[in-house]
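Asker: predicted coordinates and the sequence they were generated for:
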Amino acid sequence: MKTKLTTILLAATFSFSIPVIANAQQYTATAVTAPADSSIRPFKISIPQAKLDELKRRIAETRFPDQETVKDESQGIQLAQLQALVAYWGKGYDWRKIEKKLNALPQFVTNIDGLDIQFIHVRSKESNALPIILTHGWPGSPLEFLEAIGPLTDPVKYGGKAEDAFDVIIPAIPGYGFSEIPKEQGWNPERVARAWDVLVKRLGYTKYVSEGGDHGSVISDALARQAPTGLLGIHLTMPATIPDELVRPINAGDPVPTGLSADETKAYHALRTFFGRNAAYGGMMVTRPQTTGYLLSDSPSALAAFLYEKIAEWSESDLQPEKVIGRDAILDDITLYWLTNTGASSSRFYWENNNNNFSSKHQKTQEINVPVAISVFPHEIYQAPESWSRAAYPSLYYYHKAAKGGHFAAWEQPQVFTEELRAAFKTIRKDL
């Protein structure tokens, strides 16, 4: 029975959510337009105060479970830690601050393949800026990249050179944030990737690069397999590198096979632990996204617990993500999920992408011919060994171990993340 459950988790856990927001127009003054309209419309956020008041009321009415029976996090986020976060959320946190910050950025919405896609688009003042599309994951959002926008678009101000500049495009995956929630099946990574290519070219670019972690890595892989004209390369922080011969042993929880290097052994241990003990959330979303959504849509504290656990576990923070991301920034992300009611829709992307996204075979990385760059962060779910990475991605041209950071690379370490992108795409700029 244990092996069967683990198999479900390994096969499905990193099928990434393709959530979309229902009724994006209720949060903006933008007029509803016909699906065939390919215009790019300005977007502003204005959450009704009644929704914020309702959130505070629901937080105040939280019924917490009894305390865990262990002295560590092995049963999940500890009661005292979540109670502290929720108490601040209800009495000290102010959504209007992030709303104002977002509204100061160039935000837009455009209809692609029948859905309204909301995105941030910041152009650099540098004439040679390289267009880059940044894709978030779960339990993150476009908010992951906010602190990296400045260093990427204005490198001179942040210790770089003018030739390091990027034009930045940050879309919300359908079913996340302020993008529309799909009402039909089929919005998987391949379809999102095609939409991203349409978006970039609709903005007037003919050449660009793609970057992603978590869902963003999966979508960038899909984009690279499609290899649309103008895609110069991709950068991944969560690459799919598990060799096919190791998928079954990891799945079964087998001892480390003989003959692995130190880096490979470390990765094997990390993956076996992840799939064996920490991947139940993915099994829930990939098999019962709607049932999961009922919980996440009705209780803000349940939503907070579900998202915060992984933010704590996957960040390089000793389970104290406030130290590296910030308490308000974490609550900005959780509140975004709540206000857009995307608990269920974000879960459905896992259902749509019923796959093991760490497996090089399942991700069909051998089919990728577009140049690939990989940055390995020390507290990622697993640190992809260079040997596995080169075998998985024949077109790999850049591999580097970053000094610090975890799964949420840009959110945790925006400067390190920026430096990785500058280095990774340095040689590609010549093709602009």
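Answerer: Yep, that arrived.
Asker: going forward, measure contacts between C-alpha atoms and count neighbours the same way
Answerer: OK.
Asker: can you list the residue ranges for strands in the stretch 201-350 of the chain?
Answerer: 208-212, 231-236 (DSSP state E, counting those that start in this stretch).
Asker: helices and strands around the longest one, which ones?
Answerer: The elements that strand 231-236 packs onto, with contact taken as 3 or more Cα pairs under 8 Å, 6 or more residues apart in numbering; DSSP states H and E, are strand 208-212, helix 215-226, strand 372-376.
Asker: quick one: list the elements packing against the last one.
Answerer: In this structure, strand 372-376 makes packing contacts with strand 231-236, strand 396-401, helix 414-424, judged by 3+ Cα pairs under 8 Å, 6+ apart.
Asker: Tyr268 is nearest to which of the helices and strands packed on strand 231-236?
Answerer: Across these, Tyr268 has its closest neighbour in strand 372-376 (15.2 Å, Cα to Cα).
Asker: what angle do helix 414-424 and the closest one make with each other?
Answerer: Going by axes from the mean of the first three to the mean of the last three Cα atoms, to 10 degrees, strand 372-376 is angled at 150 degrees with respect to helix 414-424.
Asker: beyond strand 372-376, next helix or strand please.
Answerer: helix 386-392 (DSSP states H and E).
Asker: buried residues of that next one, list them for me.
Answerer: Of the residues in helix 386-392, those buried by neighbour count under the rule 16 or more other Cα atoms under 10 Å are Glu386, Trp388, Ser389, Arg390, Ala391, Ala392.
Asker: would you turn those residues into a markdown table with distance to Ser346?
Answerer: As requested, these are exported to a markdown table (distance: Cα to Cα, whole Å):
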| residue | distance to Ser346 |
| --- | --- |
| Glu386 | 31 |
| Trp388 | 30 |
| Ser389 | 28 |
| Arg390 | 32 |
| Ala391 | 32 |
| Ala392 | 28 |
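Asker: what's the closest of those residues to Lys183?
Answerer: When those are compared against Lys183 (criterion: Cα to Cα), the nearest one is Ala392, at 34.7 Å.
Asker: could you measure from the one residue sitting closest to the centre of the chain over to Pro171?
Answerer: By Cα atoms, centre = their mean, the chain has its centre lying nearest to Gly137, at 1.5 Å. Separation of Gly137 from Pro171 (Cα to Cα, to the nearest Å): 11 Å.
Asker: please compare the first structure with the one that follows:
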Amino acid sequence: MSARSLTRREILVATAAAGAVGLLPGTLNAAATSSSIRPFTVNIPLEEIDELRRRIMATRWPDQETVADRSQGVQLARLQEIVRYWGTKYDWRKAEARLNALPQFMTEIDGIDIHFLHIRSKHTNALPLIMTHGWPGSVFELLQTVGPLTDPTQHGGRPEDAFDLVLPSMPGYGFSGKPRGVGWNPDRIASAWAELMQRLGYDHYVAQGGDWGAPVSSAMARKAPTGLLGIHINLPATIPADVAAVLAA
């Protein structure tokens, strides 16, 4: 196993903890109607956080690796260090406040609640941009882009570089609803994103996605919804034929 793939694995281990937000219930501020856009605030009860920490610290560990390097994968000591951090040191309230400092919303599309951040630029004529996170991540991985993309003049850019950002949580991730059946493949998510952008009043926009967000953005390009001007992808995911068949079911 190469050093590069090991680094990727360690990133996934750490990122998976960010996906733990899906284990914690959020708080809706308004009752839902079929196409309404409702404000959303994250407010996790302390007992839920304590229970998650208890489960993290109750991890049953495998035996230590039989080699002195990482050729067998992430070393046990390193993994235990990461888990101890998430179980005892990670400040969820700080993360919660970081999310709540940005405009968050919820809307039902295709029978499922979709959580998303919608940050409008102060610059006129900002180009709308919908960005899709990866697996097993969340919108947290995109938060550092908010400042440079919505307010480029504060980061060495020009007003014409500005974007209005839409950052949705994919179905089953973060605070979005969990699918109750099969079929939520990249094409279906792409259709939901097109509906979301239309619902927000954008008649033209661009899309970006990385990792699992890449096939979603690619599907948007294939489906060519009205108003989509172009896409940008990074870390494109290669889906084996058997997996693709399952996703399409």
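Answerer: The structure has been received and is ready for your questions. Since the model is a prediction, treat every value here as computed from it, not as a measurement.
Asker: can you lay out the helices and strands packed on strand 372-376 of structure 1 as JSON lines showing mean neighbour count and distance to Ala222 of structure 1?
Answerer: Listed next are those as JSON lines, based on neighbours: other Cα atoms under 10 Å; distance: least, Cα to Cα, whole Å:
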{"stretch": "strand 231-236", "mean neighbour count": "24", "distance to Ala222 of structure 1": "10"}
{"stretch": "strand 396-401", "mean neighbour count": "17", "distance to Ala222 of structure 1": "15"}
{"stretch": "helix 414-424", "mean neighbour count": "20", "distance to Ala222 of structure 1": "19"}
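Asker: and the ones you listed as a markdown table, adding distance to Gly212 of structure 1?
Answerer: Shown next, in a markdown table, are those (distance: least, Cα to Cα, whole Å):
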| stretch | distance to Gly212 of structure 1 |
| --- | --- |
| strand 231-236 | 5 |
| strand 396-401 | 15 |
| helix 414-424 | 11 |
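Asker: looking at those, which is closest to Val192 of structure 1?
Answerer: Between those, strand 231-236 lies closest to Val192 of structure 1; by Cα to Cα that is 15.0 Å.
Asker: what does Lys125 of structure 1 align to in structure 2?
Answerer: Residue pairing (TM-score structural alignment): Lys125 of structure 1 is matched to Lys122 of structure 2.
Asker: element containing its match?
Answerer: Applying DSSP H and E as the criterion places Lys122 of structure 2 outside every helix and strand.
Asker: could you pull up the residues touching it?
Answerer: Thr150, Asp151 (Cα atoms under 8 Å, 6 or more residues apart in numbering).
Asker: just to revisit the earlier point, out of the helices and strands packed on strand 231-236 of structure 1, which comes closest to Ser347 of structure 1?
Answerer: For those, the distance to Ser347 of structure 1 is smallest for helix 215-226, at 11.9 Å, taking Cα to Cα.
Asker: other SSEs contacting that closest one?
Answerer: Against helix 215-226 of structure 1 (3+ Cα pairs under 8 Å, 6+ apart) you get strand 130-135, helix 189-202, strand 208-212, strand 231-236.
Asker: what's the closest of those to Asn111 of structure 1?
Answerer: From these, taking Cα to Cα, the stretch that ends up closest is helix 189-202, at 9.1 Å.
Asker: what residues in structure 2 pair up with that closest one?
Answerer: Counting by TM-score structural alignment, helix 189-202 of structure 1 corresponds to 186-199 in structure 2.
Asker: mean shift between that stretch and structure 1?
Answerer: Once fitted to structure 1, stretch 186-199 of structure 2 is off its aligned match by 0.6 Å on average (mean Cα distance after the TM-score superposition for structure 1).
Asker: mind listing what's buried along that stretch?
Answerer: Within stretch 186-199 of structure 2, the residues scored as buried using 16+ other Cα under 10 Å are Pro186, Asp187, Arg188, Ile189, Ala190, Ser191, Ala192, Trp193, Ala194, Leu196, Met197, Gln198.
Asker: for structure 2, which segments are assigned as helices?
Answerer: 3-18, 46-57, 76-84, 92-100, 146-150, 186-199, 213-223, 241-247 (DSSP state H).
Asker: quick one: which of the ones you listed is nearest Glu65 of structure 2?
Answerer: The nearest among the helices of structure 2, by Cα to Cα, is helix 76-84 at 6.8 Å.
Asker: trace the closest one over to structure 1 and give me the residue numbers.
Answerer: Counting by TM-score structural alignment, helix 76-84 of structure 2 corresponds to 79-87 in structure 1.
Asker: alignment lookup: Val168 of structure 1 to structure 2.
Answerer: Under TM-score structural alignment, Val168 of structure 1 pairs with Leu165 in structure 2.
Asker: quick one: that match from Met131 of structure 2, how far?
Answerer: Separation of Leu165 of structure 2 from Met131 of structure 2 (Cα to Cα): 7 Å.
Asker: looking at the two, which is more packed in?
Answerer: Neighbour count, other Cα atoms under 10 Å: between Leu165 of structure 2 and Met131, Met131 has more, with 26 against 23.
Asker: and that one, what does it touch?
Answerer: Leu142, Leu165, Val166, Leu167, Pro168, Ala207, Gln208, Gly209, Gly213.
Asker: next one: it from Ser169 of structure 2, what distance?
Answerer: Met131 of structure 2 is 10 Å from Ser169 of structure 2, by Cα to Cα.
Asker: Arg84 of structure 2 contacts Thr59, correct?
Answerer: No: using Cα atoms under 8 Å, Arg84 of structure 2 is not in contact with Thr59, being 10.1 Å away.
Asker: looking at these two, which one has more neighbours?
Answerer: Arg84 (15 against 10).
Asker: dump the contacts of Met131 of structure 2 into a markdown table; add distance to Gly181 of structure 2 as well.
Answerer: Listed next are these as a markdown table, based on distance: Cα to Cα, whole Å:
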| residue | distance to Gly181 of structure 2 |
| --- | --- |
| Leu142 | 28 |
| Leu165 | 30 |
| Val166 | 26 |
| Leu167 | 24 |
| Pro168 | 20 |
| Ala207 | 26 |
| Gln208 | 27 |
| Gly209 | 24 |
| Gly213 | 21 |
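Asker: of all these, which two lie farthest apart?
Answerer: Going by Cα to Cα, the pair spanning the contacts of Met131 of structure 2 furthest: Leu165 and Gly213, at 15.2 Å.
Asker: on that earlier part again, out of the buried residues of stretch 186-199 of structure 2, who's nearest Val146 of structure 2?
Answerer: Of the buried residues of stretch 186-199 of structure 2, the one sitting nearest to Val146 of structure 2 (Cα to Cα) turns out to be Met197, at 17.8 Å.
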